[in-house]
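*Asks:* Model the following, please.
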Amino acid sequence: MYKNVELRKLPVGSLVTIAAILETNNDWKKVMSLIPRNPLSEDREPKYNLEHIKQIEDYARSTNKKCAEVLFEEWGTSGRIRPTLSTLKDVIQKAEVYRAADELAAMLEESPPPRPHDGPAAAIDTNITLLMEMSSDYKMNGTTAQIKSANNNGNPQSMGNKTTKEMKSDSDLIEFSDPSNPSLNLPDFSVLGIKSEKQIEAEGYQTSLPNIDFSSNNSGIDTEILTDEKLIHFEYRELERITKRFADRLMYTPDAQGQGKLSGKVGSGGFGDVFVGFHVKHGHLAIKKARTHVTFDRKPEIALKVFNSEVKFLSQFRHKNIVPIIGYSRDGPALCIVCEYIDGGSLEHKLAAKILTEKQRLNILLGTAEGLKYLHGTETPAEKDKSQAYKLIDSNQSSKKHNFVHGDVKTANILLTRDCVPKLCDFGLAKQYDNTTIESAPMGTLAYMAPEGFGGTITQKIDIYSFGIVLLEVLTGLKPLVYLHNGEKMNIKHYVDESCPNNEMTHLLDPFIDKWTKGKELYTLARRCLERDRKSRPTSREICDVLYQVCGIEKPETDASTG
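*Replies:* Presented below is the predicted three-dimensional model:
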């Protein structure tokens, strides 16, 4: 009944046992190599290659996670067609990891898949009394087939081929009530509130698991957020109403003035889905609804940590190239962050649509770099003195606004207005930076991650590296992972490096633009941003200086973009 539930929507810990099984003998690698790029296609073209397996290993090592958990996290939140529990079961069966296949069959309340009659994968009878009786009549070196035929009645009492319901009814065989052994307590999806695909479609919205009471005073929400008078608290029911109960599809409703109102889902990320809704007072709002049941971290508190970071930091930022926050909601089953709705889509979508001119791309890069410069706080001493004086005049200017690391710079997190003004968003991974290297477990996007990021080293230079990947995307029109003719995927940096041995990339420039005039300068800047040694990469201030020259725009004496 639950075979169509997406992996990313499963309750916390649902796949912990599966992940543990796949860690044995590195069986996760077999599974990963068989994951199809398109689960609905018959050609079964693989989604991942050896380079991706290595990336998973490196990332798991740096974060102290199981490789299988990292794989589930990446696979479950990537691609247009998201894998379901049924997709996972099919891949695991093809990989012939039968223990994991049996676990999944139990979760789905299906009969276990057929096994070979002999060999290591053959089913073993689990009736202890029967096995003890057989031990006196059969030699220890007998085959599995011989042992299975030992029951004179021809009706062995085995759990091996029983469904979960049958096992639960046999109280003399096993009980599922031991809280000290969670591996025996299979999740009851109906109790947890997971709805079938038909139910979700009929109701027109997604449900969330009420794992945390966010409305209580001791819910873990940062006091600085609760006391911030600039932030508006929205009732969850109100957000639910304007988004058409968090509808899974985007809807347009025309009004009498011909303006029209948007409602429903506009995007999705690793920590939550983003919806739009029209508010009578505030206009169109972007509502990021955090998931309280992130599968792979096994800690629902991760949603709370992301919420605290993003709301607290966004409330401090006032810059034309950073998405403005309006408020939040904490009185419902899921935390929500409410921001101004940016109506031009993301840079990722615009590049894919092939509609951006060279001038627009240059202005977007410059605006994004200005946003990063603001976050990083790379001021000259003179500018710092001016900003301090400005703070004395304007008490709303926070002294904490500088020295941040965004942590997840990518084209999907650069939103555009209709006039193509870029605005950085998604600050759930942002960290305040104190000029020293921070050893931590990064959770950025793998394709954009700097080499040192895999080892847990976080400085502002990881944002610079990610910006270098964005530069290559803007120049080439390619995705951060490039599909090769043999079906494999390669990171865009490595692809460009191999395709441009003499640093000449004219042949790779996005052909949508008839004549590039600044391609060489942008590629030179990209190579500087992508230096392996982070100390060799430019600062965000230096990037802005270069882009002002490339764009032919006079650099302003002071940063007048705050407000």
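*Asks:* use CA for all of it now, contacts and neighbours both
*Replies:* OK.
*Asks:* For residue 228, grab the count of nearby residues.
*Replies:* 12 (other C-alpha atoms under 10 Å).
*Asks:* Specify the local secondary structure of it.
*Replies:* For residue 228, the reduced secondary structure class is coil; criterion used: DSSP: H, G, I helix; E, B strand; the rest coil.
*Asks:* Against residue 496, how distant is it?
*Replies:* Distance, residue 228 to residue 496, using C-alpha to C-alpha, to the nearest Å: 46 Å.
*Asks:* Also residue 461?
*Replies:* Distance, residue 461 to residue 496, using C-alpha to C-alpha: 21 Å.
*Asks:* between these two, which one's more packed in?
*Replies:* With neighbours defined as other C-alpha under 10 Å, residue 461 and residue 496 compare such that residue 461 has more, 26 against 18.
*Asks:* can you count the residues close to the residue nearest to that one when sequence neighbours are not counted?
*Replies:* Nearest residue to residue 461, sequence neighbours excluded (C-alpha to C-alpha, 6 or more residues apart in numbering): residue 534, at 6.0 Å. Residues near residue 534, counting by other C-alpha under 10 Å, number 19.
*Asks:* for comparison, sequence B:
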Amino acid sequence: MFTQMNSSLEIRKLQPGYVRELAQILEYAESWKRLMAIIPNHLGSNTFVCDIKIDNLPKYNSEHFKIIENASLKYKRSCTEILFDEWGTSGKIRPTLGHLKYLLAKAELFRAADYVAVELLREEPPERPSFGPAALVTTDLTEIKKNSGFDKIGPVEPAASIVPSNVALHHHFTNHQPSKNVIPDIVISEVIDVTPSDIIEVPIVKVKSKPVSDMMKFSSSASEDVTNELESGIIPEISSLLESPGPKEASESTVDSSESNELSSSSFKGLTGSFAPPIADLLAPECSESDLNFIPALSALNPVSEGIPNFEMLQASEEQMHSSNSSLQSRSSFNVSNGTDFLTSKCSSPLPNLYLNTELPHFTYGELAAATNNFNEEAYTNVDNAGRFLGSGAFGSVFLAPKLIDRPVAVKKIFLENAESVNEDDAVTKQFRNEVEVLCKYKHENLVSLLGYSCDGCTYCLVYEYVSGGALKDRLQDPSWRLMWKERLNIALGTASAVSYLHTGFSTSLIHRDIKTANILLDSEDNAKLCDFGLVKLLPSQKTNTHTAAYGTSAYMSPEAHRGDISVKLDTFSFGVVLLELLTSLPPIDYNRQGYDIVTHVEDHCDESITPLLDTSVGSWQENDINYGQKLYELAQKCLEEKKKRPSMVEVRDILNDLIPLPLSH
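*Replies:* Predicted structure coming up:
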């Protein structure tokens, strides 16, 4: 029984039968794509008018079309049903029948729009244009007959009774004017033999035209030669077409036949650089060239190079093919820009087929392997040596790729817990998607730029700009390359600027959740570059009590983070720990001291002043009667307060800006 519907009914509540009817209409000629292409990101609650505008961009892009098509093949459902499932359950304002009818009419899908209006809403069908493909087609035969003048035609007599002789026909047309209401007489002419002498020759007028290009002349003359041979019944040998010289103009000087053969052979060079054999050589020994049903011996095309499969293997048994394919897949050759060939391991990818919403370029796993000497784990010293290893963290190892693009880049090869199978819902995939889709939009001088990614190989890979100065954590512990106190102040300011930008750069705050000295890199001038965004989280609203699983490094985590309470204030706490490291040069965790973590250790040894633990080997921390060490310690204490009392990172950045009005001279 039909249930009365209204325009406010959400399409997700439609009965499956109605959805299937719409799917049958929209599946024709992939009409669902026309609907999907004009769906805006936001829908109105008080009106069904929903147009794409500058401030209301399309909801779906080309990758979403591919996702729906793949899901249709996988789940054996129509693309329209999958689109309705996705669109109908997304957005703050759910799409309704009113929105659907408006968009269908806007896309000129009037058959589907009429179904929604008439069959579901019991309304008048939407108005159609008067002209064009979408105009309503008249099906009233009475109206067609009236407008075309068919009603004025009299009864039709049998054809045999109205066929006159040639004489009567001549008399009829010379003495009488045919009536408008009478069908013209049908004339059957006698067959007259025509002799060649009766044919009137029409003179051919030659018209001057623009000069024809050499390519056009070649095409014309070649086609004429082939046509003449075919008309004469002679079929040219295919092998002779490869060896015969090309056509020449009469005005051109003749070319030696040997040069022509060389030119012909060079035109058919294979990928390996060797010349292709004459096609006549491809004939099986028992076949003659005149046999039109011959099967070419494809093995003759097989070069020495192992990059092209052996066609003779196609005749082998299934077991032989399987073993041969396994050996081929076990290795793959790459050519580096310096001209060195080497082998690298290749595996079938355990990764899911991802469609990422990003404009970043995708590099194949093979390209990254070739650029990093097959991810050589020897420490990088210089480009001439084979080592490319830069460092390792909790989520992956980083390798230098000096010639992947026009400048050196760092390739992060992410660790996989289960290398045999990775799903789209796994944490590593979500972190990878986070970093690729979200971080590509964030650009700041104190953020490491993401330049590309790879998701078609043995594991996920990320391509970053290469920052040559190393990690802040290592520089703080390196006595031979210590950072002076003024450089540390500048690093603190640069890091605070990067974090505050993540929090406020867009309307939705982005929480880093893993700020630590190991994730702060230094460039050649010791400027801070924040990196490693695998744990970033978009805060869905400005509320600061979003509960989720605890992630991060324990020494830098605030007390509420262990309870799963994630907010922008978590990054403030972590930054306070970084400030303590800059002041003391102590590691964040040390199990040989009484306070394992640096926060507890500082609390045990310092009260109102940082003096007992301040690293004075890097300078006095004082200038112009200002104790910068103490000022920085007071700021660190504010960052380590309980959540409600902590300043935002914007406030922290402003405090450091006031403390360091200009870059300090080193």
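*Asks:* Please work out the TM-score for the two chains.
*Replies:* Here the TM-score for the pair of chains, by TM-score structural alignment, normalised by the length of the first structure, is 0.52; 313 aligned residues with a C-alpha RMSD of 2.8 Å.
*Asks:* residues contacting residue 448 of the second structure?
*Replies:* Going by C-alpha atoms under 8 Å, 6 or more residues apart in numbering, residue 448 of the second structure touches 464-465, 467, 529-531.
*Asks:* For those, which single residue is the most surrounded?
*Replies:* Ranked by neighbour count (other C-alpha under 10 Å), those have residue 530 at the top, with 27 neighbours.
*Asks:* Hmm, that one is touching residue 516, no?
*Replies:* No: between residue 530 of the second structure and residue 516 there is no contact under C-alpha atoms under 8 Å: 9.1 Å.
*Asks:* overlap in contacts of those two?
*Replies:* With the criterion set as C-alpha under 8 Å, 6+ apart, the contacts of residue 530 of the second structure and residue 516 do not overlap.
*Asks:* Counterpart of residue 246 of the first structure over in the second structure?
*Replies:* Residue-level alignment of residue 246 of the first structure against the second structure, with TM-score structural alignment as criterion, gives residue 375.
*Asks:* With residue 308 of the first structure instead?
*Replies:* Taking TM-score structural alignment as the alignment basis, one finds that residue 308 of the first structure is matched in the second structure by residue 433.
*Asks:* likewise residue 504 of the first structure?
*Replies:* Residue 504 of the first structure is assigned residue 609 in the second structure as its aligned equivalent, the criterion being TM-score structural alignment.
*Asks:* Kindly report the same for residue 405 of the first structure.
*Replies:* For residue 405 of the first structure, the equivalent position in the second structure is taken to be residue 511, counting by TM-score structural alignment.
*Asks:* Report the separation between its match and residue 499 of the second structure.
*Replies:* Counting by C-alpha to C-alpha, the gap from residue 511 of the second structure to residue 499 of the second structure is 8 Å.
*Asks:* Against residue 82 of the second structure, how distant is residue 373 of the second structure?
*Replies:* Separation of residue 373 of the second structure from residue 82 of the second structure (C-alpha to C-alpha) stands at 44 Å.
*Asks:* wait, I meant residue 323 of the second structure
*Replies:* As defined by C-alpha to C-alpha, residue 323 of the second structure lies at a distance of 41 Å from residue 82 of the second structure.
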